[in-house]
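In: give me a 3D structure for the following:
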Amino acid sequence: MATLSLNYVLLIAIPILVVLTLVITFLLVVLLKRKSKNSSSSSSSSNSTSSTSFRKSIIDKSQISNAIDIGYSPADVRSCIYAGGKLIYSAALKERKRGGQVFTYKELELATDGFSPENVIGNGGFGVVFRGTLRDGTEAAIKVLHREGKQGEREFRMEVDLLSRLHSCYLVALLGYCADQQHRLLVFEFLPNGSLQGHLHPAAPCKQHRRRAPLDWCTRLRIALDCARGLEFLHERMNPAVIHRDFKCSNILLDHNFSAKVSDFGMAKTASDKVNGQVMTRVLGTSGYVAPEYASTGRLTTKSDVYSYGVVLLELLTGRVPVDSTRPPGEHALVSWALPRLTNREKVMEMVDPTLQGQYSKKDLIQVAAIAAVCVQSEAEYRPLITDVVQSLIPLVKSQDSMSSRYHHQIVVPVS
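Out: Reported below is the predicted structural model:
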């Protein structure tokens, strides 16, 4: 009976022990798997951190290397690369590199033969411009800025900042600059045909330009369009818009093909997005080119540049300077003299630059006169956007170019 009872107990106990063993084994396997997964994750995280740290180290070294190559000081490097203790991809370095090279004063002194008077190609209130040859053989226009007061420093910083960001075939390119101790110099691409002023209002002949032929009508139209496109880039492609504030003939430079580029951005301002693009600022500019509302109130807008553009257009039409006290009474100021005549066809013909010798399209002349008339309106709201000026000039230039092309491709058959 006892044996039967023991067998009965074993029969019940053995399956229970087997089940418990299986359960415990299963639980141990699960625990081991979890532990293994956590360990792997921790290891991966550690590797990722070290990898990130390694990449960070690489970025630091490459960016610092690039920065040193283009002339940043160690302090500049840290301020450009780090923001709030976090590493960022520094677009500033790319802009600086793209914006131009940093030169030493000695390099530019050698490029201009010790700033020889024979290499002077421009002289004005801003400073002196020298023609120079850089170490790689590139010809350049090197502007030595006057350092009188804070204005010169502001103009230098404005040109470097703007031209490092502005890239257009209608704007003079900045090749580099020098901020060596007290010296402030700007290095621009060299444009061999000088300024528009030198062609329209030639002074005493110099060695670089002993004698210049008058600009023909077709060339004047193309210059007018190029200038308008330069201003269009500043007004319409930039956000906020850039107002040149000193647009005039002497700041329009001509390349070997007489294509025009706008230069000199030392007095430029960025328009405000808040007050209809207006900027309240002290009045600066050149007499005869300054818009009336800007001169009287200090309110500067893109329409102020349009007025200055209209004055340049009048110069291209008439060959006259904006202000000429040697002329008879009533003719001293170009705009006030020209405005009543621009809408009268007969009087427009009388206004034309005599050096053109009648070689122009009368139809095109009247259209250009109409554009000039609206650009120099005394009320800014009546002036067009510079984009509208561009669209008005394009068909005139295309027409002239096609006529010129037909003329040059004519086959002359000798009469027997």
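In: C-alpha from now on. contacts and neighbour counts both.
Out: Noted.
In: does residue 256 belong to a helix, a strand or coil?
Out: Judged by DSSP: H, G, I helix; E, B strand; the rest coil, the three-state class of residue 256 is coil.
In: what about it, neighbour count?
Out: By other Cα atoms under 10 Å, 11 other residues sit near residue 256.
In: would you map the helices across this structure?
Out: 2-69, 74-81, 91-99, 105-111, 149-165, 196-200, 217-232, 292-297, 302-318, 334-338, 345-351, 362-375, 386-408 (DSSP state H).
In: and the ones you listed: which comes nearest residue 120?
Out: Among the helices of the chain, helix 105-111 comes nearest to residue 120, with 12.5 Å by Cα to Cα.
In: the closest one packs against which elements?
Out: On a contact count with 3 or more Cα pairs under 8 Å, 6 or more residues apart in numbering; DSSP states H and E, helix 105-111 meets strand 127-133.
In: what about residue 28, distance to residue 275?
Out: Between residue 28 and residue 275 the computed distance is 73 Å (Cα to Cα, to the nearest Å).
In: another one to check against the first:
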Amino acid sequence: MAGKTRGGKAFLENGSMLLEKLVAACNGRPIPIRIFSYHELVSATNNFDSGLVLRVDAYYIWYKGSHEGRTISIKKHGSNPCPIESIFTDIAISAKIRPHKHAVKLIGCCLETPLPILVYESITNGTLAARIYASDDDGVPQQRRPMAWQRRLKIARDISHAISYLHTAFSRPIIHRQISVFSIVFDQHDVPKLSNFFDCITIPKGETCVCVSFSGYGRGHQCPNYVQTPYVTEKTDVYSFGVLLLVLLTGRRAPHMVESVRNRRINEIVDAAILAEGGADMERQLQAVLQLALACVDLEPEIRPTMVDVAKELRRIDRTQKYK
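Out: Purely as a prediction, here's the structure:
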């Protein structure tokens, strides 16, 4: 009985906070997300069996689950939990961006635990980080299949559209603040999806920036203007996306990436797996993407392109510089 009482209290408190977030984020429009019971998620994961763990990240443990004949992915807080306010932001923004085909699709959540548990479509094919990096976080080499350049470019195009959607599809721009290879996941059909909306922030109506303290997460890909000042703009995400482009080009980790590629020849920085594909046409395409990436990471935010312009340029590069 005591457990049920605690679960009921958590449900009421979390439900109230979630409703407030959803109303604010979605302007009162109905959002089709399901509320799961804790028992349903225990059943779906065989009591959160460690053998069903997909991955562990900074704040969460991801589990593979099965519910009503459907494979799902469950995001449960770990030993270093995300602040509860950020969890509700994650739910609200995930619900709002749900229609976009390159944003991870939230199915619902469980509110019976002190920290809500989130339920998503099946995203069991890992992160971009696991595919692009030759070693894990501790520097231990990991097996990976070389990723073809056209596949990397397609991922960049798809994710640029998702970020552009955040920036332009709503009355107030939404800034992601965590664009990186760790925030890009692949669903069961291997479609890339943008995830990790817990750090999103909305720019107030009539403003071009918002004042907020740096969260401290994801330093390797963060815009230096954001790290050094309390201001966030759309160009904050543009910088991070530029770092993402550089990682796709080089296969190297983000820290110090920008400094390491400036003023160097394309064949000195590009991933050897890409260079092995060869071809002058491909080299021109790589050079065009490098120039776009460097424009995105310009130290002057005003000089950086918008994400809409970035998406258009990637489309132009893909269409006009195809190689055989």
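In: on that earlier part again, which of the helices of structure 1 is buried the deepest?
Out: Most buried of the helices of structure 1, by mean neighbour count (mean count of other Cα atoms under 10 Å): helix 302-318, with a mean of 26.
In: with structure 2 overlaid, report how far it is off on average.
Out: When structure 2 is superposed, helix 302-318 of structure 1 averages 0.4 Å from its matched positions, counting by mean Cα distance after the TM-score superposition for structure 1.
In: which part of structure 2 matches that helix?
Out: The aligned range for helix 302-318 of structure 1 in structure 2 is 234-250, by TM-score structural alignment.
In: can you check stretch 40-59 of structure 1 too?
Out: So stretch 40-59 of structure 1 is aligned with nothing, judged by TM-score structural alignment.
In: ditto for stretch 229-237 of structure 1
Out: Using TM-score structural alignment, stretch 229-237 of structure 1 pairs with 161-169 in structure 2.
In: before we move on, back to that, for the match of helix 302-318 of structure 1, what is the distance to the chain centroid?
Out: 12 Å (Cα atoms, centre = their mean, to the nearest Å).
In: any chance of CSV for the helices of structure 1, columns distance to residue 175 of structure 1?
Out: Shown next, in CSV, are those (distance: least, Cα to Cα, whole Å):
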stretch, distance to residue 175 of structure 1
helix 2-69, 15
helix 74-81, 20
helix 91-99, 7
helix 105-111, 12
helix 149-165, 9
helix 196-200, 22
helix 217-232, 18
helix 292-297, 32
helix 302-318, 25
helix 334-338, 36
helix 345-351, 40
helix 362-375, 33
helix 386-408, 28
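In: ok, which of those comes nearest residue 210 of structure 1?
Out: That would be helix 196-200 among these, by Cα to Cα, at 11.0 Å.
In: what's stretch 290-304 of structure 1 in contact with?
Out: For stretch 290-304 of structure 1, contacts defined as Cα atoms under 8 Å, 6 or more residues apart in numbering pick out 235, 241-243, 245, 271, 277-283, 305, 307-308, 378-381, 383-385.
In: list only those of those residues flagged as buried.
Out: 235, 241-243, 245, 271, 277-279, 305, 307-308, 380, 383-385 (16 or more other Cα atoms under 10 Å).
In: which residue is nearest the centroid of structure 1?
Out: For structure 1, residue 166 is the residue whose C-alpha lies nearest the centre (Cα atoms, centre = their mean; 1.9 Å).
In: against residue 214 of structure 1, how distant is it?
Out: With the distance defined as Cα to Cα, residue 166 of structure 1 ends up 32 Å from residue 214 of structure 1.
In: got it, and residue 112 of structure 1?
Out: 30 Å.
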